[in-house]
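Peer 1: Got a sequence here, can you model it:
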Amino acid sequence: MAKRGNNDKTPLIRRILAIIGVLVLLGVNGIFFTKAVRGTFDTPGAFMTAAVSTVAIPIVVWLFVWAFSAVTGKRTVASPDPYGRNEKDESEDEIKAEDLNIEESTDKSETSSVPGKHDRISNGKVDTVIFDIGGVLADFCWEQFIKDKGYVEDTVNKIAEASIKSPAWDEFDRGVLDTMEVIQGFVKNNPSMEAELYDVFSDLSGLLRKRERTIPWIRALKKAGFKVFVLSNYSKQAEDANPFMKEFLDEVDGGILSYKEQIIKPDRKIFELICERYDLIPGKCVFIDDLQRNVDAASDFGMKSILFESYEQVDRELSKLGVTCKIEM
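Peer 2: Okay, here's the model as predicted:
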């Protein structure tokens, strides 16, 4: 940081030299004046000598000082900026610039702590609600879905362990592999269940079920002035097999479905993407999901987050954040 304050006083040595110079000039002129009065010198000649000395001596001294300044680089009375006023102005400009940078940095620290263009975090009022879909806006009823295919409890568990409860399920939501390729991944987890896995997951109709509160909830939030988005690990197969989803997707302000972007939660990039695409401030968003790992990822990104357990519990937590609305069923 530039040094504050200044020293406008002329250094003592300069004052002494200036006084000596004045005394020399006075002395020379005094001598010539005295000689002229007494008639020792030719009066006109003495006068001219005094006049020339008065002009010549300062010029000679100035030239000497200027040469000294040019050679040594030190500031002297002969320097272009003898008192450092330009440096002073530059210093003050630097100080003002630094102060401005500090203020801007302070402002940014209140609204930004996440790298990237839209990693702004604010502790202001929540203005955006972001929903997961399965387990929040719709029932993800995988167990009943498998039972409806005609399988008993023990078989249901084996199918689930090889598919929905395994990391291979993420490939459905990531949208990189087609249905058969995803099922092949399930079969690798339990080859003995190959026939059952192909039977169950070749058609995902009924995997998700409509919740009656969803559309009234979205409408009530929007009526209360909140923006509403969805952010979900969601497959193209599930979307095609469950057309009712379009009903509430048409109600929200936008959102991210993982298969379209080939990114899944809890990857930080998916949170960055929704904020960048819709110009959202993370700290003014509340994210609602039924999985703890996704809620934690949203919190780490800077969003307020709620783990969905029940409507009543979510309503209470939203109310604490100032998010209230009147739902008309």
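Peer 1: From now on I want contacts and neighbour counts done on CA atoms only, so please keep to that.
Peer 2: Fine.
Peer 1: Next SSE downstream of the helix or strand hosting residue 238?
Peer 2: If you go by DSSP states H and E, residue 238 is part of helix 236-241. Proceeding N to C from helix 236-241, the next assigned helix or strand is helix 245-249, under DSSP H and E.
Peer 1: One more sequence to fold, the one below, so I can look at both together:
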Amino acid sequence: MPQIDTIIFDLGGVLIDWNPRYLYRKIFKTEAEVTWFLDNICTSAWNIEQDGGRSFADATELLVAKHPEWEEPIRAYYGRFTESFNGAIQETVEILDHIKNKTDYRLYALTNWSAESWPHAMETFPFLHWFEGIVVSGVEKTRKPFHDIYQIVFDRYSVNPERAIFIDDNHDNVEASKQLGVTGIHFKSSAQLREDLQKLGVLS
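Peer 2: Sure thing, here's the model as predicted:
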């Protein structure tokens, strides 16, 4: 196995605590109502199309037309988008900080994120500026787990996939990276990530 020289991080769910539940707990009275709404109206399948390039406006109008009785909470999804954030996942930021300042690994990020809300993220989370480069799905008009977005990282930043580690909280995204020769880590917690990176020799 070639020596690892590059670490690629996902952002949401790994370094940034984003979850629409934080918003909808303010709108609905019970957790069951929040779950039903996110499972049936503003679904993850609907949201991920915005990560692939569809505009917030088009996505919102499409859903309002389909579910007019839910217009107000549908419009809140992007109208109050910043309320879905609960800060950084500090323990993972500490791991990132250690890799950046105490090792020689190259650091990149690959994120499924809308181009419209990306400027807010860059302003809100200073550690995003620690990466040598970030590939944002909404900007590229493609998304994980499609292979072409991983290839953008490889080509743009001269990354050898066999010398890279990719960290993501989505199992399908990790499996896609493995198919391209990358060493994938399925993120479940910061403690587990630290342990996995120690086993791979990235952290002492």
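Peer 1: Do you know the score for how well these two fit?
Peer 2: Scored by TM-score structural alignment, normalised by the length of structure 2, the superposition of the two chains gives a TM-score of 0.88; 200 aligned residues with a CA RMSD of 2.0 Å.
Peer 1: Give me the packing partners of the helix holding residue 238 of structure 1, helices and strands only.
Peer 2: helix 170-174 (3 or more CA pairs under 8 Å, 6 or more residues apart in numbering; DSSP states H and E).
Peer 1: against structure 2, where does the helix it packs on fall?
Peer 2: The counterpart of helix 170-174 of structure 1 in structure 2, using TM-score structural alignment, spans residues 48-52.
Peer 1: What segments of structure 2 are strands?
Peer 2: 6-9, 16-18, 85-88, 106-111, 133-136, 164-168, 183-186 (DSSP state E).
Peer 1: And residue 250 of structure 1, what's its match in structure 2?
Peer 2: Mapped onto structure 2 by TM-score structural alignment, residue 250 of structure 1 lines up with residue 129.
Peer 1: Pull the number of nearby residues for its match.
Peer 2: 11 (other CA atoms under 10 Å).
Peer 1: about what we covered before: mind listing residues that contact the match of helix 170-174 of structure 1?
Peer 2: 56, 59, 112-115, 137-138, 140-143 (CA atoms under 8 Å, 6 or more residues apart in numbering).
Peer 1: With distance to residue 187 of structure 2 and neighbour count as added columns, please give these in a markdown table.
Peer 2: A markdown table is the format used below for these (distance: CA to CA, whole Å; neighbours: other CA atoms under 10 Å):
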| residue | distance to residue 187 of structure 2 | neighbour count |
| --- | --- | --- |
| 56 | 28 | 21 |
| 59 | 29 | 18 |
| 112 | 15 | 25 |
| 113 | 18 | 24 |
| 114 | 21 | 24 |
| 115 | 24 | 21 |
| 137 | 19 | 22 |
| 138 | 22 | 24 |
| 140 | 24 | 17 |
| 141 | 25 | 16 |
| 142 | 22 | 19 |
| 143 | 18 | 26 |
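Peer 1: quick one: which of those is nearest to residue 36 of structure 2?
Peer 2: Nearest to residue 36 of structure 2 among the contacts of stretch 48-52 of structure 2, counting by CA to CA, is residue 59 at 19.2 Å.
Peer 1: Now do the contacts for that closest one.
Peer 2: Residue 59 of structure 2 makes contacts with 46, 50, as judged by CA under 8 Å, 6+ apart.
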